[in-house]
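[1] Predicted model and sequence follow; I will ask about them next.
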Amino acid sequence: MGSPSANPTVRTQLGGAVQQNSALSVTGLLERLFAHTFTGLVYAQIWEDPVVDMEALEIGPDDAIVAIASGGCNVMSYLTAGPASVEAVDLSPAHIALNRLKYAAPVHLPDHEAFFRMFGRADVQGNADLFDRHLAPHLDVATVDYWNGRMGVTGRRIAMFERGFYRYGALGLFISWAHRIARLNGVDLTGFVRCRDLDEQKRFFEDKVRPAIDSRVIRWITLNRASLFGLGIPPQQYEALASAADGDMHAVLTERTRALMCDFPVRDNYFAWAAFNRGYDPSGEGPLPPYLQRENFETVRANAHKASIRNRTLTDFLSDAPAASKDCYVLLDAQDWMTDAQLNDLWTQITRTARPGARVIFRTAGIETILPGRVSDSLLGRWDYHAERSADLHRKDRSAIYGGFHLYTLRD
């Protein structure tokens, strides 16, 4: 794998995924800026709750899972359920390198303590040495080259794991700016993780965060589609997100922030820690993704060889897969970006490769499933949509940033 700038295939794939309008239009220009964002690290941590995913998918030992990888927390966490395989895809070379690093880590690092230092703390001097001594010898050349690559004038990219990895990437920088803006309004967001119960969390939101969100600066930012690239929201998805509140993006972001802060105890929600502490509880006693939990380490280590990743679109990857060979499909929110033609191409391949009873899960910026009326009846008619269960699972999603969670199953 070359650098993003040297790899025309990456640029072509990213362009095909998000560029739907002329480069001479405002929307077309924003789409191209967003595609450029995805050539680098976007998500140091994925923002879909893998616990909800696993409840929906009901993963068994014979299940072959296909997933869009993003930051890889989902793929790693699925390994705790012991599937037959987890095949991941992603268009970001940075995400590819991050996933390959994660797949190697439980196998080749000495123990859970070292694994947690690397990916739980992710801010400890000596983590680069762990990479050099234990991981680099077992990684492919492109992945080693990526992590050894220079990051500005500050050193190698692997040094991010000594400086606070979860503060990096487009999302990490977005969260950092949110903290800076909050401080300008006299609010220290890190205090949120010290709330003792939901009542304290609600008071923190109402007394400190809501007034900051209502500031003129934040209101201006929410009107700017490019300002939300750090959340991984392309121009197409911006409109879908705003539609959840009749076009009022400020109202949508206020409600999603309220849900993150007020609907789940912070002691159980590592997404809240990532947002307000910019990293997990360094003691290891706080909430963690399943793959980082001590009790799951040996299971993850034993199953890590079942995970793989490719730098391809999901549709392209499935087109080479045998018919009736997959059981679970994890689409994240990627369909929000797609044209009708792209959706039909994707679901043609999903339906062809799905075994009877296969499950598909995805999230949407808006509330409703986006498939009816866009995917042909001949395809969608072979799948059952579980509306009530989807709504229940959505309410359990601790990341709280999406409008809807959706579960489809293939009819026998």
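    All right, it came through fine.

[2] C-alpha only now, for contacts and for neighbours.
    OK.

[3] those helices in the stretch 301-412 of the chain, which residues are they?
    314-319, 340-353, 377-380, 387-396 (DSSP state H, counting those that start in this stretch).

[4] How far away from the center of its chain is the third one?
    Put simply, helix 377-380 sits 28 Å off its chain's centre (C-alpha atoms, centre = their mean, to the nearest Å).

[5] One more to weigh against that first structure:
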Amino acid sequence: MSSKALIDSAVFNSTTSGRKGIADKLFAHWFSRLVYAQIWEDPQSDLDALQLRPGANILTISSGGCNALAYLSAEPAAVHAVDLNAAHLAMLDIKQKAIKHLPDYDAVLAFLGDASQSDNIKRYQRHIRTHLSEDASHFWESRSLSGKARYHYFSNQAYQHGLLGQFIGFAHFFVRMMGGDMSKLLEARNLQEQAQLFEQHVAPVFETRLFKFIARQPLALYSLGIPPSQFEALKRDASHGLHLLFKERMRHLACDFPLEQNCFAQQAFGRRYNTHQQTALPMYLQQQHFYRLKRNIDRLHAHHTTLTAFLQQQPRGSMDAYLFLDAQDWMDQQQISELWQEVTRTAAPGAKVVFRTGGEASPLEHQLPANLLSAWTTDTEHNRRLYATDRSAIYGGMHLYIKR
């Protein structure tokens, strides 16, 4: 099935009608291209929540691929990465093949970490090109709007491409236009200076009339991968205005974690990774995990399908961990129920599910039928503590459910 058909099936549901129907169609069209060159959920928080034993079978959404690769550090039997969007699977494939076939860690860091060196063209041509899947090869060899094949992204700030990368670039331009400067955050030497620089150079922009207007427009957030249904959940949490909700989440990203330990802040405020500091890199690019990832790289399997369709093909009691990102924010009650019927069937004893939500509340408590919900347990206070550890800081909630 094509990416467009899969995305349409996910976005269009029982709530698609009227003005929301038009918004759903616009979002589905927008989301069918490369959105995430890097993922925006923290894999360290995921692994802390899951406490996996070696040999686990893991199901995750691919997105930009960073987390699926990071989970290989837990010595799983298999990581199954599904996605509706073939462009995300192409991004996962090039990262997977770079780790497997580039000659050493330094070459991988240059290609996937720095992602802007001219030598990366030779690295792609000599070591990666012939190993890509057919679909990934078609994506990376096709020409972008610049007229060059897309693999040239990795010689030209790869993570500034894709809709999210472009959105971050526009955010920097907008903040400067409003008299601020997001890049000033990177001058901070400690948490106190991070807070001071945020208040001085970023926070005032959220109070401008123009930003307040933009914050109310769902179309403005499509490049963040926020569909109309998730936008409605955000509005329910924003009792004092969406501009203040976005301000507090940006403050969480900017001020609550040391910059030298936060790859998400490096991308948000610097538009690149800091390859000179290991702790500032995403988990899958840190040298301490590299050889384990390389040893386990063939345990990662990509699937162009939906979560539910994948699980329908799996044996009963065969899965140990599920990572759903924020996908359930897209779903109506029927879609969530169909997914969790398969999750409950395929879950091994003690299996765990981790997901994020745009708002604070889990959708399961009021959307999942009682017979399915009763098979799972969750701890709201523990979930709040998990959320506080997620360095990406863009969601309203992080939730862990455990099979009874």
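    Yes, it's here. Since the model is a prediction, treat every value here as computed from it, not as a measurement.

[6] picking that back up, got the helices of the stretch 301-412 of the first structure as TSV, with mean neighbour count and distance to Ala136 of the first structure columns?
    Below are the helices of the stretch 301-412 of the first structure laid out as TSV (neighbours: other C-alpha atoms under 10 Å; distance: least, C-alpha to C-alpha, whole Å):
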stretch	mean neighbour count	distance to Ala136 of the first structure
helix 314-319	18	27
helix 340-353	18	35
helix 377-380	14	44
helix 387-396	16	38
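
[7] And the ones you listed: which comes nearest Ala226 of the first structure?
    Among those, the nearest to Ala226 of the first structure by C-alpha to C-alpha is helix 340-353 (23.5 Å).

[8] Could you tell me where that closest one falls in the second structure?
    Using TM-score structural alignment, helix 340-353 of the first structure lines up with residues 333-346 of the second structure.

[9] and what of stretch 186-198 of the first structure?
    Counting by TM-score structural alignment, stretch 186-198 of the first structure corresponds to 179-191 in the second structure.

[10] cool, stretch 250-266 of the first structure as well?
    Aligned using TM-score structural alignment, stretch 250-266 of the first structure spans residues 243-259 in the second structure.

[11] what does stretch 33-50 of the first structure give?
    The counterpart of stretch 33-50 of the first structure in the second structure, using TM-score structural alignment, spans residues 26-43.

[12] Give me the distance from the matching stretch to the chain's centre.
    8 Å.

[13] Okay, buried residues for that stretch please.
    27-28, 30-43 (16 or more other C-alpha atoms under 10 Å).

[14] out of those residues, which are inside strands?
    Of the buried residues of stretch 26-43 of the second structure, none are assigned to strands by DSSP state E.

[15] hmm, who's touching whichever strand in the second structure runs longest?
    Longest strand in the second structure, counting residues (DSSP E): strand 347-357. Here strand 347-357 of the second structure makes contact (C-alpha atoms under 8 Å, 6 or more residues apart in numbering) with 46, 49-50, 316-326, 328-329, 395-404.

[16] Which of those residues are buried? Put it as a ChimeraX command.
    Remark: buried members of those, expressed as a ChimeraX selection using 16+ other C-alpha under 10 Å:
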select :46,49,50,318,319,320,321,322,323,324,325,326,328,329,395,396,397,398,399,400,401,402,403
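
[17] Among the contacts of strand 347-357 of the second structure, which are located in strands?
    Going by DSSP E, the strands hold 319-323, 397-403 from those.

[18] Go through those residues and name the one nearest Asn67 of the second structure.
    Leu323 (9.6 Å).

[19] Quick one: map that closest one onto the first structure.
    Leu323 of the second structure maps onto Val330 in the first structure, by TM-score structural alignment.

[20] before we move on, back to that, what are the contacting residues of the match of stretch 186-198 of the first structure?
    172, 175-176, 194, 197-198, 200-202, 204-205, 254-259, 266, 269-270.

[21] switch to 7 Å and redo it
    The contact list for stretch 179-191 of the second structure, computed with C-alpha atoms under 7 Å, 6 or more residues apart in numbering, reads 172, 175, 194, 197-198, 201-202, 205, 255, 258, 269-270.
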